[in-house]
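J.: What follows is a predicted structure for the sequence shown.
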Amino acid sequence: MSETLRGGVIGAGVFGGYHARQYARLPGVVLSGVLDLHPDRAAAVAMPLGGRGFTDLAEFLDAVDVVTVASPATLHAEHALAALAAGKPVYIEKPIATSIADGERVRELAAAKGLIVACGHQERVQFRAMGLLDIPEQPLRLEALRHGPPSDRSRDVSAILDLMIHDIDLALALSAADPVTAEGEGILSSDGVWDTARSEVSFADGFTAIFDVSRQAPARRRTMRIVYPSGEIDIDFVARTFRNTTPFALNTGYAETPAGQDPLGASVEGFLAAVRGEAPRPIVDADEAIRALDLAIAVEQALADHR
């Protein structure tokens, strides 16, 4: 690879634009290209940032060193596998895939080629900035709420794979135990996907996680309550504040740190550092992304069984 990495983004939607801007601004990388089926959309994202718009995958892959997959979730595995087959490390927006089999194919091909795979569970960056991942106690209970108004974004997957998977990843990062049961109920939208859901997941050590998501809410709300033996932590992800009654010192000013101000940027920087060999791994790797996907699919199955 060249000293300055050439970044490429697959998908010229909202998240594709976010990722393109990261490659254009971060040191040691430039935005080389954006791939999209619609040439006008690809050019509109790429050209103001000094890159090119592409519609041909092979041509795009020849022009880049690292790839972000920000296409619709149902295409994540297909695009990641193509990039890996071409020898390119990949950063995949969550979810890593929409089936465990596809996620494992991505992991196996990356391992065979010795390439980095990162996944965009960016809330992990904020947890790390707060200091939550350093608490020495195991949690007893977690209650996560993630609501938003209707949107045309991510209609190819359920609210579980779109929204809940963020909080699933955080619960898995906090707990040393494995999930053992998942129960839930939800509401299907007119196009046949789960838009509203509530699930209770039990872990082997007695830890319980409650996940509540909606893509039909009147306003955006994102909160989390974590109960420990020594106290509780209440987080408001929208206000970017939290209340802590545990004895553990957390960073109340996390929102003003570089990672707190730009979680996506910190996540992409972590990916690039791993690609360059400056870090042992990205912030969220393929194993962790597949584990979150596995539990998300179990929740979806619980919702289907409850109908």
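T.: That came in fine, so what should we check first?

J.: can we go C-alpha only for contacts and neighbour counts from here?
T.: OK.

J.: residues near residue 132, how many?
T.: 19 (other CA atoms under 10 Å).

J.: And residue 49, by the same measure?
T.: A count of nearby residues for residue 49, using other CA under 10 Å, gives 20.

J.: What segments of this structure are strands?
T.: Using DSSP state E, the strands found in the chain span residues 5-10, 29-35, 52-54, 66-69, 90-93, 117-120, 141-147, 179-188, 194-203, 208-214, 221-228, 231-236, 241-244.

J.: who touches the second one?
T.: The one in question is strand 29-35. Strand 29-35 has contacts (CA atoms under 8 Å, 6 or more residues apart in numbering) with 4-12, 20-21, 23-24, 42-43, 45-46, 49-57, 60, 63-64.

J.: what residues are up against residue 119?
T.: 91, 92, 93, 94, 95, 96, 284, 285, 286, 289.

J.: mind running it again at 10 Å?
T.: By CA atoms under 10 Å, 6 or more residues apart in numbering, the residues touching residue 119 are 68-69, 90-96, 267-268, 271, 282-290.

J.: same check, this time on residue 52
T.: Contact analysis of residue 52 by CA under 10 Å, 6+ apart lists 8, 31-35, 42-46, 60, 63.

J.: what about 6 Å?
T.: Shown in contact with residue 52 (CA atoms under 6 Å, 6 or more residues apart in numbering): 33, 46.

J.: From residue 39, how far off is it?
T.: According to CA to CA, to the nearest Å, residue 52 stands 10 Å off from residue 39.

J.: Over to residue 102?
T.: Distance, residue 102 to residue 39, by CA to CA: 28 Å.

J.: next one: residue 261
T.: From residue 261 to residue 39 the distance is 32 Å (CA to CA).

J.: one step back: go through the contacts of residue 119 and flag which are in helices.
T.: Judged by DSSP state H, those include 267, 268, 271, 286, 287, 288, 289, 290 as members of helices.

J.: Comparison target below:
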Amino acid sequence: MTRIKTAVVGVGHLGSQHARIYSQLPAAELTGVYDIDRPRAEECARSLRVRAFESLEECTQAAEAVSLAVPTDQHYRIGRTLLERGVNLLVEKPITEKEAHAQELVELARKQGLVLAVGHVERFNPALVAAAESIGEARFVESERLAPFNPRGTEVPVVLDLMIHDIDIILSLIRRPVVEIKAVGVPVFTSSVDIANARLIFEGGAVANVSASRVSLKKFRKMRFFSSDSYVSVDMLKRAATCYRKRPGVEISLDRSSGARALPDMLSLLDVKKLRCDKKREPLALELENFLACAAGGGNPVVSGQDGLQALRVADRIMEAIAQSLAEVKKGL
């Protein structure tokens, strides 16, 4: 097997995990790491017995495929440099801060014949993978993604920090245009929005209600998908999924005179199935394997640059709606 020469740019909390996994994957040869924080780069390199590159140029000369895990406001500048130098790129989510910059990276990768993947790692969550076949045509989606406050990631609003994971998942399952967005949000600990809720209405009538907070007391990540005959619950943290499906031929006829007493037990109307979730592998390892397979043999990654761009477009519209709602609140005070 010919191994792909890899490197990681930015070895903070997440980038160091990319480096660790590359060092373990049979398809990868981790050539080294680069970070503007030289001591941090050297510490990571020493722990994995690889080089700490002294410059981005040195990194691109040694690697064919690179993970970019720097703060979001640097994604565009460094990502463009990497693509211009002929390196396949996996950029952590969100793809960039601005839609125009994301579009430019997508076009540049296409022109260069390079792979551009975006690190929406929840697409590789075994619970979501197991649930995808059972979800069918979702008509209503609820998602909640809550996290305790952590300064890491607060250079962007919670919509780009956390909510964008669920935006990407929903867009991958409801493949129709978003025709209307209503959203609210407030800053709490930072100068940008820390709690947000958005209601997305899709062409054809499907609706998604999406909530995110980075000022919660504990972590909570759940999604619920409702279709005409089923309900699928996905717990992203526990990596567990359950499908509740209406039994064939079941119809409820209400006896108005006896009211609730005429209702059968709900579970007697449903087939309940705990979906089998393969928890043996890390989602990030699966994401990096997919990226390397595309870099080696072509094909589109599970989460492409175009997917990252689409998620960013919807996130931008949500942030615009939040800004409008905040302005209306201030006007009314």
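T.: That came through, no problem. Not measured: the values here are computed from a predicted model.

J.: so how many other residues sit close to residue 227 of the first structure?
T.: Burial of residue 227 of the first structure is recorded as 20 neighbouring residues (other CA under 10 Å).

J.: Which residue, other than its chain neighbours, is closest to it?
T.: Sequence neighbours aside, residue 141 is the residue nearest to residue 227 of the first structure in space, at 5.1 Å (criterion: CA to CA, 6 or more residues apart in numbering).

J.: Would you check that the one you found makes contact with residue 210?
T.: No: the pair residue 141 of the first structure and residue 210 fails to qualify as a contact (CA atoms under 6 Å) at a distance of 7.9 Å.

J.: now for residue 281 of the first structure: what does it line up with in the second structure?
T.: Using TM-score structural alignment, the equivalent of residue 281 of the first structure in the second structure is residue 300.

J.: ok, so what distance separates the spatially most central residue of the first structure from residue 11 of the first structure?
T.: Against the mean C-alpha coordinate of the first structure, by CA atoms, centre = their mean, the closest residue is residue 121 at 2.5 Å. Distance from residue 121 of the first structure to residue 11 of the first structure, counting by CA to CA: 18 Å.

J.: Please apply the same query to residue 105 of the first structure.
T.: 21 Å.

J.: Could you do residue 272 of the first structure as well?
T.: Using CA to CA, we find residue 272 of the first structure at a distance of 19 Å from residue 11 of the first structure.

J.: Could you do residue 163 of the first structure as well?
T.: From residue 163 of the first structure to residue 11 of the first structure the distance is 19 Å (CA to CA).

J.: still on that earlier bit, shared with the second structure, which of the contacts of residue 119 of the first structure?
T.: Contacts conserved in the second structure for those, using both residues aligned by TM-score structural alignment, their matches' CA atoms under 10 Å: 68-69, 90-96, 267, 271, 282-290.

J.: distance between the ends of stretch 82-99 of the first structure?
T.: First-to-last residue span, stretch 82-99 of the first structure, CA to CA: 17 Å.

J.: Could you do stretch 166-180 of the first structure as well?
T.: Stretch 166-180 of the first structure: ends 19 Å apart by CA to CA.

J.: Stretch 187-194 of the second structure too?
T.: OK, stretch 187-194 of the second structure end separation, CA to CA: 5 Å.

J.: need the ones in helices among the contacts of residue 119 of the first structure in CSV with neighbour count and distance to residue 137 of the first structure, can you?
T.: Shown next, in CSV, are these (neighbours: other CA atoms under 10 Å; distance: CA to CA, whole Å):
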residue, neighbour count, distance to residue 137 of the first structure
267, 24, 26
268, 23, 29
271, 28, 29
286, 22, 26
287, 16, 23
288, 18, 21
289, 24, 24
290, 25, 25
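
J.: outside of stretch 96-113 of the first structure, which residues touch it?
T.: 76, 77, 81, 286.

J.: cutoff 7 Å now
T.: If you take CA atoms under 7 Å, 6 or more residues apart in numbering as the criterion, stretch 96-113 of the first structure is touched by 73-74, 76-77, 80-81, 84, 116-117, 119, 286, 289-290, 294.

J.: now those as CSV including distance to residue 190 of the first structure?
T.: Converted to CSV, the contacts of stretch 96-113 of the first structure look like this (distance: CA to CA, whole Å):
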residue, distance to residue 190 of the first structure
73, 20
74, 19
76, 24
77, 26
80, 30
81, 32
84, 36
116, 39
117, 35
119, 30
286, 33
289, 29
290, 29
294, 26
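
J.: Mind picking the two most distant members of the residues you listed?
T.: 84 and 294 (22.1 Å; CA to CA).

J.: Looking only at neighbour counts, state which of these two leads.
T.: More crowded of residue 84 of the first structure and residue 294, by other CA under 10 Å: residue 84, with 25 against 18.

J.: Next one: the residue nearest to residue 161 of the second structure when sequence neighbours are not counted relative to residue 13 of the second structure, how far apart?
T.: Once flanking residues are discounted, residue 161 of the second structure sits nearest to residue 153: 6.1 Å by CA to CA, 6+ apart. Distance from residue 153 of the second structure to residue 13 of the second structure, counting by CA to CA: 11 Å.

J.: Compare these two and say which is more crowded by neighbours.
T.: residue 153 (15 against 11).

J.: so what's the residue nearest to residue 167 of the second structure when sequence neighbours are not counted up against?
T.: Excluding the flanking residues, the one nearest residue 167 of the second structure by CA to CA, 6+ apart is residue 311, at 6.0 Å. Going by CA under 7 Å, 6+ apart, residue 311 of the second structure touches 164, 167, 168.

J.: of those, closest to residue 187 of the second structure?
T.: Of the contacts of residue 311 of the second structure, the one sitting nearest to residue 187 of the second structure (CA to CA) turns out to be residue 164, at 17.3 Å.

J.: give the contact list for the closest one.
T.: For residue 164 of the second structure, the contact set (CA under 7 Å, 6+ apart) comprises 311, 315.

J.: okay, now residue 140 of the first structure: neighbour count?
T.: Look at residue 140 of the first structure: counted by other CA under 10 Å, it has 17 neighbours.

J.: now do residue 181 of the second structure
T.: By other CA under 10 Å, the residues close to residue 181 of the second structure number 18.

J.: Return the residue of the first structure aligned against it.
T.: Aligning on TM-score structural alignment places residue 181 of the second structure opposite residue 182 in the first structure.

J.: so what's its match closest to, chain neighbours aside?
T.: Per CA to CA, 6+ apart, closest to residue 182 of the first structure is residue 201, 4.4 Å.
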